[in-house]
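Chemist: A predicted structure for the sequence below; I have some questions about it.
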Amino acid sequence: MITNSTQVSYFILSAYFDTGMLKYLYFTIILCLYVLIILSNVFLIVLICVNRSLHEPMYLFLCSLFVNELFGSTGLFPFLLFQLLKDLHTVLVSLCFLQIFCVYSYGCREFTTLAVMSYDRYLAICHPLQYHTLMTSTKMSVLITLMWCFPFLVMAVGISLSSPLHLCGNIINNVYCNNYSIKLSCSDAKVISIYGLINVFISMCVPVMLIVYTYMRILKVCFSGSKQTRHKAVSTCTPHLASLINFVFGCVFDIISSRLDMNHVPHTLRIFLSVHFLICQPIFNPLVYGLKMSKIRNTCNNLRSGKHHELNRRAKVQ
């Protein structure tokens, strides 16, 4: 523990505990989860890219969401796997800043993407006849560009504000680098605190409010519309809402734990909840969208049946 105000060169991740030989079991489980995330998200990205029938705004936004899952999980899993095998859980300041940049830009982008997807569903369900006029390819490209550039800009500003702070400690009570500066700073952290609150409002509250508004409009149309309209809304909006609820839960806990004392929460539970939005969301999204989105499910079935017919044809020829 560093007691004097200084510019530290490394941080200690104190949430890790000695597991003995069990660390190899944990390493294997985490590695399997990471491989599952890569395979499932890459499969759906390739599926959307190579099938022209899925070259619609809704599925291209989904493709961007899956790419973001790969980005966020890669910001955590290799680091986590490396730390599991280490006996001394330290990390250089520069690498810590890099992980903070990746993890929090991932979170910001997740909310932004979900908000854009809800807006797209609002146009498709509430304005079906004008949908292709309102959601043009140019507009879609601009939205995707903003979805990726805005979080990078927000986090670049945040890191530039927090990096000059002098710290009274170098212990982060987590298994990955998070927003440590407010708790560890010896100097005045009022600016970064205000910026953090503004960032949370813009990156989390504004997208959630937009999603709530669009779904209120969608529900209004569903109650007054036909059975076909209600079925379309349920089939396309249920995965989106499930994804949002799952992600909000994980982010709210991370925000609370970074600002309040969470020592009363059991250690293992605290670790799991701290990585919930980085582990569960990249697994949850491919699963729920792959199973619930009928067009993606039908495309997978067509590919599988096509391969089956091709194998039968080759068998007959031989």
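Modeler: Nice, thanks for sending it over.
Chemist: Going by C-alpha atoms from here, please, whenever you check contacts or count neighbours.
Modeler: Will do.
Chemist: Can you show me the helices along the stretch 51-200 of the chain?
Modeler: For the stretch 51-200 of the chain, the helices identified by DSSP state H, counting those that start in this stretch occupy 57-85, 93-126, 131-134, 137-162, 181-184, 190-200, in order along the chain.
Chemist: what's the answer for the stretch 201-318 of the chain, then?
Modeler: Counting by DSSP H, counting those that start in this stretch, residue ranges of the helices within the stretch 201-318 of the chain are 206-224, 227-259, 267-274, 276-292, 294-317.
Chemist: Could you look over the ones you listed and pick the most buried one?
Modeler: When neighbours are counted by mean count of other Cα atoms under 10 Å, the highest per-stretch mean among those falls to helix 276-292, a mean of 20.
Chemist: Could you name the helices and strands sitting against it?
Modeler: For helix 276-292, the helices and strands in contact under the criterion 3 or more Cα pairs under 8 Å, 6 or more residues apart in numbering; DSSP states H and E are helix 22-50, helix 57-85, helix 227-259, helix 294-317.
Chemist: ok, 10 Å please
Modeler: If you count contacts as 3 or more Cα pairs under 10 Å, 6 or more residues apart in numbering; DSSP states H and E, helix 276-292 packs onto helix 22-50, helix 57-85, helix 93-126, helix 227-259, helix 267-274, helix 294-317.
Chemist: out of these, which comes closest to residue 204?
Modeler: Across the helices and strands packed on helix 276-292, the minimum distance to residue 204, taken as Cα to Cα, is reached by helix 93-126, at 6.1 Å.
Chemist: mind listing what the nearest residue in space to residue 92 that is not next to it in sequence touches?
Modeler: For residue 92, ignoring the flanking residues on the chain, the nearest one in space by Cα to Cα, 6 or more residues apart in numbering is residue 10 at 4.3 Å. Listed by Cα atoms under 10 Å, 6 or more residues apart in numbering, the contact set of residue 10 reads 90-96, 170-171.
Chemist: for comparison:
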Amino acid sequence: MNVTYISLDGHIEVEKYRYVYFVLMFTVYILIMSSSAMVVYLIMIHKNLHEPMYIFIAALLINSMLFSTTVYPKLLIDVLSEKQIITFPVCLLQSFLFYSLSGSEFLLLAAMAYDRYVSICKPLQYPTIMRKTKVSIFLFLAWLVPACHIFVAIIIFTHLKLCNFSLRGIYCNNSINRLFCVFSRAVMIYGIVVLFNMSLLPLFFILFTYTMILLVAYRSCGEVRKKAAQTCLPHLFVIINYSSLVTSDVIVVRLESDISKTVRFLMTMQVIICSPLFNPIIYGLKMKEIYKHLRRLCYHARGS
């Protein structure tokens, strides 16, 4: 059975800095996994955090952990290897997980925005609107819908012929389009549809809900404004950060021949480091209830 290998040519001077890369990437991966797991653990064990807002935060952090695991273990193997290669089926799998989980991040952020909208704009109706069943449906759809969208694209890719076996990246992303012999207009159009459904549409929805929240907060008393600021600002920061990183990923793929290899490498690393690493820090330090339990946990750990 013939196995098709794709070389990952986005690395910079791996032979010279392989152990530096390994230590840095391994440290970042451990920080992402441990900090996210700690916040998820706190949400799980404390009953006062079993509210939709915190459940969505836990789901977002689990999604970040899955996303990081899609990229980092293979990266760590690559920097220690003589050749940075990946089989074509594994490359498709990594691309599927990368974009499926990226889409899930946007949908989870949209669900969180809706939760904050109901909490601040319709506080009396909140318990009846945000029932456990609805939260479960939102979580299920947040992971299912992007997976279905991306799976269709992957099925199309499996039927296309390869003419190029070198990928200008350090993992398999949208650059795999450049590996095929024939540029498929249908794939390009479908990619635009997926981009719109999985990122732009949720982003428009988020902007709409936060506009409504700002209007209600502006017209309300100081207590409502304080609540809006405490719960919405961390979400807004995460949304702005993640949107800029997704834009960066699109720019890297579209302009890969026009930007230097070093700039491309740094932009790519930014995509896989910033959001997964900052999310648990933002929610752990900026969400009052989570920070309270985190501080207590650290105090007990220090005391023992």
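Modeler: Here it is on my side, so go on. Remember, it's a predicted structure, so these values are computed and weren't measured experimentally.
Chemist: Next, the TM-score between them, please.
Modeler: Counting by TM-score structural alignment, normalised by the length of structure 2, the TM-score of this superposition works out to 0.95. Behind it: 303 aligned residues with a Cα RMSD of 1.7 Å.
Chemist: that older thread, closest one to residue 184 of structure 1 among the helices of the stretch 201-318 of structure 1?
Modeler: Minimum separation from residue 184 of structure 1 across the helices of the stretch 201-318 of structure 1 (Cα to Cα) falls at helix 227-259, 11.0 Å.
Chemist: picking that back up, give me the aligned partner of the residue nearest to residue 92 of structure 1 over in structure 2.
Modeler: When the structures are aligned by TM-score structural alignment, the residue of structure 2 matched to residue 10 of structure 1 is residue 5.
Chemist: wait, isn't residue 216 of structure 2 in contact with residue 119?
Modeler: No: Residue 216 of structure 2 is beyond contact range of residue 119, at 11.3 Å (criterion: Cα atoms under 10 Å).
Chemist: Which neighbours do the two have in common?
Modeler: Common neighbours of residue 216 of structure 2 and residue 119 (criterion: Cα under 10 Å, 6+ apart): residue 228.
Chemist: Give the equivalent position in structure 1 for residue 187 of structure 2.
Modeler: So, by TM-score structural alignment, residue 187 of structure 2 is matched to residue 192.
Chemist: Which of the contacts of residue 10 of structure 1 are still contacts in structure 2?
Modeler: Among the contacts of residue 10 of structure 1, the ones whose aligned partners also touch in structure 2 (both residues aligned by TM-score structural alignment, their matches' Cα atoms under 10 Å) are 90-96, 170-171.
Chemist: could you flag which of those are buried?
Modeler: Under a neighbour-count criterion of 16 or more other Cα atoms under 10 Å, the subset of these counted as buried comprises 90-91, 93, 96, 170-171.
Chemist: ok so, going back, please list all residues in contact with the match of residue 187 of structure 2.
Modeler: Taking Cα under 10 Å, 6+ apart as the criterion, residue 192 of structure 1 is in contact with 157-162, 165, 181-182, 198-199.
Chemist: again, 7 Å this time
Modeler: Under the criterion of Cα atoms under 7 Å, 6 or more residues apart in numbering, the contact list for residue 192 of structure 1 reads 161-162.
Chemist: With residue 50 of structure 2 instead?
Modeler: Neighbour list for residue 50 of structure 2: residue 43 [criterion: Cα under 7 Å, 6+ apart].
Chemist: Just tell me what it corresponds to in structure 1.
Modeler: Structural alignment (TM-score structural alignment) places residue 50 of structure 2 against residue 55 in structure 1.
Chemist: quick one: its match and residue 296 of structure 1, what's the gap?
Modeler: Separation of residue 55 of structure 1 from residue 296 of structure 1 (Cα to Cα, to the nearest Å) stands at 12 Å.
Chemist: can you check residue 159 of structure 1 too?
Modeler: From residue 159 of structure 1 over to residue 296 of structure 1 the distance is 39 Å, taken as Cα to Cα.
Chemist: Repeat that for residue 257 of structure 1.
Modeler: For residue 257 of structure 1, the distance to residue 296 of structure 1 - Cα to Cα - is 37 Å.
Chemist: on that earlier part again, redo the kept ones among the contacts of residue 10 of structure 1 as TSV? Include distance to residue 217 of structure 1.
Modeler: Below are those laid out as TSV (distance: Cα to Cα, whole Å):
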residue	distance to residue 217 of structure 1
90	49
91	47
92	48
93	46
94	45
95	44
96	42
170	48
171	47
